[in-house]
Structures are given as structure tokens and as C-alpha cells.
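Engineer: Below is the structure, and that's it, no one-letter string:
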């Protein structure tokens, strides 16, 4: 089949946006997920019959090959930010990436795109960063012309960063500044990442490239926490937390987790020891013809839900003031 791309993990935060962009570009899309019954709405992101949802587990070779049968391209977005049961760093970030690439080669897929992360480094003490780098190597051993995409923290309505800390601020009297809040980030909009992934799939010029994706501005961890608090109109203590203390707390949190993500893990605390900004050694959004979206333009569109009055907080305050007058 021509112009058929299989998107592993296509129903997630980034995946759903990538599927929309690929559909707009005219591709037929096979969304490969572990639980298809939870991803039925993905078909609504394109025209009738343009998007299909299939079952696949990147730990299972047979299911991967079924998902890739007849595909022109493969886009792997599956990874894990913290370990839980069989969903481990090695099993998904490394072996899963290798499994997808190997199955793609066996099925004659011509283009492979691997989602990695800014900060992926074989020398990193963080298991996440280390295994993301291992995953890149594993894919490139099979597909030297594979495209690797490394975004900084990704923001948007369903993100795991700004929503997490905004939600924390609704109940906690303080927000932690791991390492004093000096770590730098270059947040990138999910829509821009989705466009970059679409180009990585469709453009022959992208073959073999590694793209580092960062937004138009760099912020410290402290500045991001201050921005969140200003947006949700809440006052909270910003409490400096040494890296060692954060790692200890993360280890205890991991011991108690069952079905939900811990607020921070020891590995994430290690990850925060290094800045998360583009290095300048690789092409980025500008090279793809994408003008990065600012954080300030998007945060208000979804963080309003964490204000005391929710979406209508400002309106309620104006009406109250008018009543007093």
C-alpha cells in the first residue's frame, strides 16, 4: 500500500496530534496500540476509512509485523517515563525500539522514524536518558537512514508537565524546586512536534537526520513554576529541594506507586541535573520550516481549569466587583 504509515503509540498526547497532521497530509494511518478499544475515537481524526486502529504490543514481534504489513513508513512514539511492572526502560525504550525497526525491515518498510528525547545520552546517569539513547543506536543499527526526533518537554492541553504541577498547586502549599530550580528547559508545542514528525515521515530530505526540537524561549524550572502559578492565580511557596533529597523522595514514592505515576521518581531527579535545551549541533524546527509556538500563547488555553473559579474565574471576579460598586 502506498502512503500508509503505522504509528505505534498513536493514541497518546503526541501521537493523536501526529495522526491529525498525517491525515491532513493525505496519508492513510494505522494506529497501533495495546488496547484498541480505548482508541476508537482516533478514527475521527481523518476522513472515513483513512485511519484504522489495530492491536500491537512492541514487546511482541508477531503483533508488530501485523501492524506493519503493507506499510510505507513506521513512526514509533512508544516509551516510558517511569518503570511499572513489565513497562520498563529497557523493555520499551530500547528493546521496543529495536523490535519495531527489525519488524519494519522484515516487512520492507522504507521510512522509519523514532521518537527520542532531548538529553538522550549514553553517558547519562538517568536510566530514561540513557535508554532513549540506546534506543536510537538500536534503530540506527538496523536503519542507518532512520529519522530521530528529540523534543524538549512538550506542552499542550494533555501534557504531563504543566498539568502535573498546576494540579499539585491546587492542593499543596508548596511546589518543589528540584536542585534549586536552576535547570533550564526549552518547552516545545505539541502541534509543532506533530508537524515535525509528519515532515520526518514524508520528506526524503529528512532521511538519516536527527532533529532537536525546542521552543522559541528558554526558561529555568523556577520560571516555569512561577508562570504556572501566575496563570492559575494561586500563591504557593517555591521550596528549593536538593537533588539528593529529591532522589530520596522519588525512591520512596516509587515504592508506593501502584496504578498512578509518582509525583517524581529518583530517575527524574537525576534527569533534572542536566539542562534540557537544544545543543545547536543538529537541525531543528527552523530547518523544517516551522515557526515555534510560544508557551505564553498556549498555556492560558488549558491551565484555566486549575483556577479557583475555573474557566470563568476572571468573569466571576468582574461581576463581583461590579456588584460591590
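Structural biologist: Yep, it's here. Everything quoted here is computed from the prediction, not taken from an experiment.
Engineer: Please make it C-alpha for all contacts and neighbour counts, starting now.
Structural biologist: Fine.
Engineer: Are there helices or strands packed against the longest helix seen in the chain, and which ones?
Structural biologist: Longest helix of the chain, by residue count under DSSP state H: helix 127-142. Where contact means 3 or more C-alpha pairs under 8 Å, 6 or more residues apart in numbering; DSSP states H and E, helix 127-142 is packed against helix 95-106, helix 266-271.
Engineer: just how off-centre is the helix or strand residue 74 falls within within its chain?
Structural biologist: Per DSSP states H and E: residue 74 is located in strand 73-76. Mean C-alpha position of strand 73-76 versus that of the full chain (C-alpha atoms, centre = their mean, to the nearest Å) differs by 16 Å.
Engineer: tell me which residues of stretch 16-28 are tucked away?
Structural biologist: Using 16 or more other C-alpha atoms under 10 Å as the test for burial, stretch 16-28 gives 16-23, 27-28.
Engineer: how far does stretch 74-94 sit from the chain's center?
Structural biologist: Offset of stretch 74-94 from its chain centre (C-alpha atoms, centre = their mean): 12 Å.
Engineer: Contacts for that stretch next, please.
Structural biologist: For stretch 74-94, contacts defined as C-alpha atoms under 8 Å, 6 or more residues apart in numbering pick out 5-10, 14-15, 58-59, 68, 96-97, 100, 104, 109, 111-115, 127-128, 131-132, 134-136, 138, 201, 261, 265, 267.
Engineer: ok, and here's another one to check against it:
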């Protein structure tokens, strides 16, 4: 039986939040991993994910097809994880998540590689959100270029390096008041490690070709319930003030230029107007984490392992009543 070390997997976006988890999962299964990123000199931290020589980083940019074609050369599997939450300069939703996805799919098809494409729950060509529209356009382009591609749509992901739970815990540490946008919007937070496992399973050949999977955690929670869980774990007690979408969008016109955890764009507000949960159709078809045989971890089980750093007195502080 051939070793996985004979299989080259090229990962676009391997240096990001989901990417580093995917790279680790592939290394544990002994695949050779080529990580295609815009700035390979800044991705050296991926090397310890595997054995000596198992992880190799190269330069590629989805907006430049020649670099993508070079990156997929000799690959048996190609994984596209590239996505952006906010736009800047040439990095627009359309350029990265629609045209970029098409570029990767065409390059993978040209070398006869299998393709795994990561989109997002909420991808919808009719969505008022430009992010969601671009995700849908990317899916359509991928399917047109390679009908056998496997597509994964995760809900909002959480984990040690996320920009979700860490963001709200950071805000709760800074302010006694926390605006709550989309308080009753439903989400299905999914642990990034479970999404990485699903992708690695697809590389193993356990996922259906040409299928679209929706990946959510074990619980459907409102935005209010999620924020309450985060601040409880961080042992912070901010006052949560629901903010109407209209007022939130007005504030976002200014906050889109803010740094770090304070940044909020009008498009992100628009996304929060719709629920972000696994569909009944995906459940019925078995196109979920459960369908892949993965028991999803909950926010309550994982988040305390890293959000302790936001507690007033650190990791060993006893939780206040």
C-alpha cells in the first residue's frame, strides 16, 4: 500500500486560521504538504507542523494565474481555503473569493488533481452581502470548472487563533459595555479542528465528490447566547446592549476604518441579519460533520482552553459567582 508521503497536497491559504489547522491535520496523516501563500517568508511557523521536509511553502497569489498554475504542479490534491473578511486594495471579495476560486479550480483541473474548496454557510447569489455573493460566485465557478470538486461550507469557526471569540473577549476586557448586533440571529459555531478533520478526511477520500457539505457545531445558539458564553468564560461582566441593525450599520461606516477588535464593516452587519446554521437538506443528505463520522466539539468544551487569558487574574483564577 502506497504511503501518504507519496501524495502531494497543495494548500492555498495554509497560513491562515483554518489553514494552519488543516496543515497540522494533513501532517499527522503523513501527507506531503505544499503551502501556497502570498508571503512565504512569513509562514515559517508552519514548518514544525510536520517532519523535516514535509511542509514546503511557496509564493502564489490567486489574482495571478501563472503563480497558481506553478503552485499546483505535480499535486494530487488541491485545497483552496483562501477567503477574506474585509476588503483592501486589490483584495476584494470578488477578486479573491470568486475569480480566485475559479483560477484555482481551473489550475487543479489542468493537472488532474482532486479539488477541495472551502466556502461558507450563507453563500448565496441573492444575498445583500457582497461577501456572501462572492462566496456563491466562487462555488459556481468551482463547480463549472471541476464538477467533481468537494465543497465545504463551515458556519462561524472558533479556536485559539480565531477572530471571533477572541475578539469579543478582548472587547469585554476593554469596555464595561458591549454592543450586541443581531442578538437573536442564530449561529452554529464550529470548532476549527473539526473542520480541519473533515478536510483531511476528504483528502483521504472519505467525502463525496461533487457534493457540498455544511459544517456546524453541536449547538444552534443565538448571538446573545454566544456572547454571554464568551464573557462568562472570560469572567467579565459587561452590560450587553442590543443595537438595531440600522444604527449598527451607521456606526460601521466609521468603524470599518478602526484597528483590531474595534473594526466593523457595513457588510459584516448585513451578514448578521441572517441565520448561519446547517440546512435541513444537508442533514437529510448526510452532508454534515456527523455524516462524515465526526463528533463535533462544543464552544463550551473548547473555548475555556484559550479564553482564560482574558480573565482578570489569568488561567488559575477561580470563577466569580
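Structural biologist: Received it, and whenever you're ready, just let me know what you need. Keep in mind the model is a prediction, meaning the values are calculated, not measured.
Engineer: Just the helices from the stretch 201-321 of structure 2, written as ranges.
Structural biologist: Applying DSSP state H, counting those that start in this stretch to the stretch 201-321 of structure 2 gives helices spanning 223-233, 245-255, 266-271, 280-285, 299-302, 304-307.
Engineer: Can I get the ones you listed in CSV including mean neighbour count and distance to residue 40 of structure 2?
Structural biologist: Below are these laid out as CSV (neighbours: other C-alpha atoms under 10 Å; distance: least, C-alpha to C-alpha, whole Å):
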stretch, mean neighbour count, distance to residue 40 of structure 2
helix 223-233, 19, 33
helix 245-255, 16, 31
helix 266-271, 19, 29
helix 280-285, 12, 36
helix 299-302, 14, 30
helix 304-307, 17, 27
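Engineer: Could you dump those helices into a markdown table with distance to residue 168 of structure 2 added?
Structural biologist: Shown next, in a markdown table, are the helices of the stretch 201-321 of structure 2 (distance: least, C-alpha to C-alpha, whole Å):
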| stretch | distance to residue 168 of structure 2 |
| --- | --- |
| helix 223-233 | 7 |
| helix 245-255 | 15 |
| helix 266-271 | 15 |
| helix 280-285 | 29 |
| helix 299-302 | 14 |
| helix 304-307 | 10 |
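Engineer: Out of the ones you listed, the one nearest residue 39 of structure 2 is which?
Structural biologist: Closest approach to residue 39 of structure 2 among the helices of the stretch 201-321 of structure 2 is made by helix 266-271 (26.4 Å; C-alpha to C-alpha).
Engineer: now for that closest one, which elements pack on it?
Structural biologist: helix 130-145, helix 245-255.
Engineer: circling back: can you select the buried ones from the contacts of stretch 74-94 of structure 1 in PyMOL?
Structural biologist: The PyMOL selection below is limited to those of those classed as buried (16+ other C-alpha under 10 Å):
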select buried, resi 5+6+7+8+9+10+14+15+58+59+68+96+97+100+104+109+111+112+113+114+115+127+128+131+132+134+135+136+138+201+265+267
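Engineer: From the structure, what's the count of residues near residue 52 of structure 2?
Structural biologist: Neighbours of residue 52 of structure 2 under the rule other C-alpha atoms under 10 Å: 9.
Engineer: Residue in structure 1 paired with it?
Structural biologist: Under the alignment defined by TM-score structural alignment, residue 52 of structure 2 corresponds to residue 48 in structure 1.
Engineer: do residue 246 of structure 2 as well
Structural biologist: Under TM-score structural alignment, residue 246 of structure 2 pairs with residue 244 in structure 1.
Engineer: any idea how far that match is from residue 176 of structure 1?
Structural biologist: To residue 176 of structure 1, residue 244 of structure 1 is 13 Å away according to C-alpha to C-alpha, to the nearest Å.
Engineer: how about the helices of the stretch 51-200 of structure 1, start to end?
Structural biologist: 61-68, 95-106, 127-142, 162-169, 190-202.
Engineer: possible to save these as a markdown table with distance to residue 121 of structure 1?
Structural biologist: As requested, the helices of the stretch 51-200 of structure 1 are arranged in a markdown table below (distance: least, C-alpha to C-alpha, whole Å):
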| stretch | distance to residue 121 of structure 1 |
| --- | --- |
| helix 61-68 | 27 |
| helix 95-106 | 16 |
| helix 127-142 | 5 |
| helix 162-169 | 24 |
| helix 190-202 | 20 |
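Engineer: Which among these is found nearest to residue 319 of structure 1?
Structural biologist: Using C-alpha to C-alpha, the helices of the stretch 51-200 of structure 1 put helix 162-169 closest to residue 319 of structure 1, at 25.5 Å.
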